[in-house]
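# Make a model of this:
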Amino acid sequence: MIRAYRADGKAEIIPASGQSEGIDPAIIWLDLVNPDRAEEATAERLLGIPLPTREDLKDIEPSSRLYVEDNVIFMTASLVHQVETDLPELADVAFILSGNRMITIRYAEPRAFQLFSGALARIPGRYKTGAEMMARLLETIADRTAEVLEIAVARLDALSAEVFVDRKAAKRRRPGFLEDKLLDIAAHHRLLTKARDSLMSLSRLITFLRSQPAVRKDREADELCRIVAHDIQSLSEHAGFVSNNITFLLDASLGLINVEQNAIIKIFSIASVVFLPPTLVASIYGMNFQFMPELTWTYGYGLALVTMLLSAIIPFLFFRWKGWL
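Here you go, the predicted structure:
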């Protein structure tokens, strides 16, 4: 699909069998969403420039993601999407600045694009140049990434409240509760990792964009890019802070699991120590020696039972007094 946006905020769909030559000068943004080969050919014919393919967008080399060719600026960034799902992903999006027009090529639906296109309709005629529009789009993407980090922080706070509860609530937990929370921590870590990777690619893109003469000449666009670069840096630092919180939560959860396991082992250890003296007494009187005076005692059996009982109770009371139980 080829969506064309005019400076006045109006949008239209350009069919793959559309105009044979040229494009309306009023169109300031051309957005290619999941384009097929026919739509790519139509866009190339209208713009007069070669467009990167889906395979080109996956290239991680800087020279393939950020370059200038015939005064046309080609940039690729990775944007996080599917944030609301359990499997957030990165989508490679191409940003092209050709003259006074911005072109984007994407094979996903990051929410930032929906927010930005909606703002175009509400404020028609706001953007005069393609560079300014691109800077505003990057600003919207940075804002959306900030929202993603806020979502991650909110989820971590909720998870932390579930993990760190009082002792009474902890005793009522079902077996394997903390082990399940480890999977939740891994999911939050995946979301944060995707957001940090996105911020890194945006930082490279905005630095490259600010170095271009076409952007430096546009004061409004240059100032917007400077603000976006500062926002991205701040978000990267905040993402690092959130990453430390995830690490702490992971370590704390593993520590609580170890504490629970040690408590179980302690119970078995104390039980074995408590029953060791009675076992010793029973073993002594279970010997088959011929001469054992106790065998002729009238109350020997009862005394043996009382001795075994006392040998079990005394260690138990001692452990209680020490606070080991």
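# Could you use CA atoms for every contact and neighbour count after this?
Will do.
# Spit out the contact partners of the residue nearest to Leu224 when sequence neighbours are not counted.
Excluding the flanking residues, the one nearest Leu224 by C-alpha to C-alpha, 6 or more residues apart in numbering is Ala135, at 5.9 Å. By C-alpha atoms under 8 Å, 6 or more residues apart in numbering, Ala135 lies in contact with 221, 224-225, 228.
# Now with 10 Å, please.
With contacts taken as C-alpha atoms under 10 Å, 6 or more residues apart in numbering, Ala135 has the following neighbours: 141, 206, 209-210, 215, 220-228.
# could I get the residues you listed as CSV with secondary structure?
Below are the contacts of Ala135 laid out as CSV (DSSP: H, G, I helix; E, B strand; the rest coil):
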residue, secondary structure
Ile141, helix
Ile206, helix
Leu209, helix
Arg210, helix
Val215, helix
Glu220, helix
Ala221, helix
Asp222, helix
Glu223, helix
Leu224, helix
Cys225, helix
Arg226, helix
Ile227, helix
Val228, helix
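# Chain neighbours aside, what residue packs nearest to Arg216?
Asp222 (5.5 Å).
# you'd agree the one you found is up against Thr129?
No: with contact defined as C-alpha atoms under 10 Å, Asp222 does not reach Thr129; the gap is 11.8 Å.
# Would you do the same for the sequence below? I want to compare the two.
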Amino acid sequence: MITAYRSNGEAIVLTVDNQLQALPEDVIWLDLNCPTREEDNYAERLTAIEVPTRQDLRDIEPSSRLYTDGQATYLTSTLLCHADTPNPALSDVAFVLTPQYLVTVRYDDPRSFKLFSSSIARIPDGLKSAHTALTKLMETITDRTAEVLEHAEVRGDMLLMQIFGEETAGKKRRPPRFLERLLIDIAQHHRLVSKARDSLASLSRAMTFLYTVPAVQADQEAKELCRSISRDVQSLSEHAAFISGNITFLLDASLGLINVEQNSIIKIFSIASVVFLPPTLVASIYGMNFKFMPELEWLLGYPSSLVLMIVSALVPFFFFRWKGWL
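Below is the predicted model:
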């Protein structure tokens, strides 16, 4: 699907069946969302530039993500998608900046694009130029990433409370396999933050390259905005690293508590075996079938052996209680 956005934010959906010979003069942004090959060719005729295809985005080398071809500047960034779902993903998005148009090619649906398209109408005087649209879009992408990291930090606090919180501290026993299920939540949380860090690294490179574009250098407002976005990306990268450190602590704490619970279970079995060892010894001795055993002729031999077994079990039990091992 091809959507053309005017400078005032009005959207025009372009179709291959009903092709325009030329774009309206006030069109600034051309957004290609999962375009077909026919739509790629149509966009190339409208903008007179080469539009990256899906295969181009897949095969592009990291060293060739940022380059200039004539008057067109090509940037390919890896953006975070589906951050609000259990399966966040990364998607390559191509940004093509020309003196007249901003062309974006994407095969996924980052939420930042919806946020930006709906906010164009609220920009004073609208989109003045293509490089203004690109810097504003990059600002929205950065803000969206900051929002994702804020939610990730809140999620980390919730996981911390589930591990050490009051709601589980007062219980004698946790629910079965509680910590094992919690490890899955921590792994999903780590996946989101790690993908956000990868996206921020890609944005940092793109903003550094965008800052050197002549059209941005000639516009003082756009240049300052690029510089501000670069600082925001740097601070968000540091924030993501801090959250990653907290996730490592959550993982270590969960594994430590699992080991503590396992050691407690093993300790119970060890104490039980020690407590029942003396009665077993007594029963084994008097269960032997030797012919000459004086105790076998005792009138009170059987109750005496029972009392001896009970005493031999109680003595180590109370000793363990006295030592604080139970």
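# Only the buried subset of the contacts of Ala135 of structure 1, as a ChimeraX command please.
In ChimeraX syntax, the buried subset of the contacts of Ala135 of structure 1 is picked out as below (16 or more other C-alpha atoms under 10 Å):
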select :141,206,209,210,215,220,221,222,223,224,225,226,228
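# quick check, nearest of the contacts of Ala135 of structure 1 to Phe74 of structure 1?
Nearest to Phe74 of structure 1 among the contacts of Ala135 of structure 1: Leu209, at 9.4 Å, using C-alpha to C-alpha.
# which residues touch the closest one?
Listed by C-alpha under 10 Å, 6+ apart, the contact set of Leu209 of structure 1 reads 66-67, 73-75, 97, 131, 134-135, 203, 215-216, 222, 225.
# Now do Leu314 of structure 2: how many residues are near it, please.
16 (other C-alpha atoms under 10 Å).
# err, Tyr107 of structure 2, not the other one
Around Tyr107 of structure 2 there are 16 residues (other C-alpha under 10 Å).
# Could you report the distance from it to Ala94 of structure 2?
Using C-alpha to C-alpha, to the nearest Å, we find Tyr107 of structure 2 at a distance of 10 Å from Ala94 of structure 2.
# joint contacts of those two?
32, 53-54, 57.
# From these, which land in strands?
In strands, judged by DSSP state E, the following of the shared contacts of Tyr107 and Ala94 of structure 2 are found: Leu32.
# Can you give me the buried ones in stretch 82-89 of structure 1?
82-83, 88-89.
# closest to Gln114 of structure 1 among the contacts of Ala135 of structure 1?
Ile141 (10.4 Å).
# If we ignore the residues flanking it in sequence, what's nearest the closest one?
Ala112 is the one closest to Ile141 of structure 1 (C-alpha to C-alpha, 6+ apart), at 5.2 Å.
# now do Arg227 of structure 2
Among residues not flanking Arg227 of structure 2 along the chain, Tyr211 sits closest, at 7.4 Å (C-alpha to C-alpha, 6+ apart).
# and the one you found, what pairs with it in structure 1?
Matched by TM-score structural alignment, Tyr211 of structure 2 corresponds to Arg210 in structure 1.
# May I see the buried residues of stretch 82-89 of structure 1 organised as JSON lines, with distance to Ser236 of structure 1 and secondary structure added?
Shown next, in JSON lines, are the buried residues of stretch 82-89 of structure 1 (distance: C-alpha to C-alpha, whole Å; DSSP: H, G, I helix; E, B strand; the rest coil):
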{"residue": "Gln82", "distance to Ser236 of structure 1": "20", "secondary structure": "coil"}
{"residue": "Val83", "distance to Ser236 of structure 1": "18", "secondary structure": "coil"}
{"residue": "Pro88", "distance to Ser236 of structure 1": "18", "secondary structure": "coil"}
{"residue": "Glu89", "distance to Ser236 of structure 1": "18", "secondary structure": "strand"}
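# Widest-spaced pair of those?
Taking C-alpha to C-alpha, no two of those sit farther apart than Val83 and Glu89, at 7.8 Å.
# any common contacting residues for these two?
Residues touching both Val83 of structure 1 and Glu89 (C-alpha under 10 Å, 6+ apart): 191, 194-195.
# nearest to Arg320 of structure 1, of these?
Of those, the one sitting nearest to Arg320 of structure 1 (C-alpha to C-alpha) turns out to be Leu191, at 47.3 Å.
# Could you count how many residues lie near the equivalent of Ser202 of structure 2 over in structure 1?
The equivalent of Ser202 of structure 2 in structure 1 is Ser201 (alignment by TM-score structural alignment). Residues lying near Ser201 of structure 1 (other C-alpha under 10 Å) number 18.
# Looking at the shared contacts of Val83 and Glu89 of structure 1, which one is closest to Ile185 of structure 1?
Leu191 (10.0 Å).
# Now do the strands in the stretch 101-250 of structure 1.
Assigned by DSSP state E, counting those that start in this stretch, the stretch 101-250 of structure 1 shows strands spanning 101-106.
# Which of the helices or strands spans the residue lying closest to Phe276 of structure 2 once chain neighbours are set aside?
Distances taken as C-alpha to C-alpha, 6+ apart place Ala313 nearest to Phe276 of structure 2, at 5.9 Å, with adjacent residues excluded. Per DSSP states H and E: Ala313 of structure 2 is located in helix 301-323.
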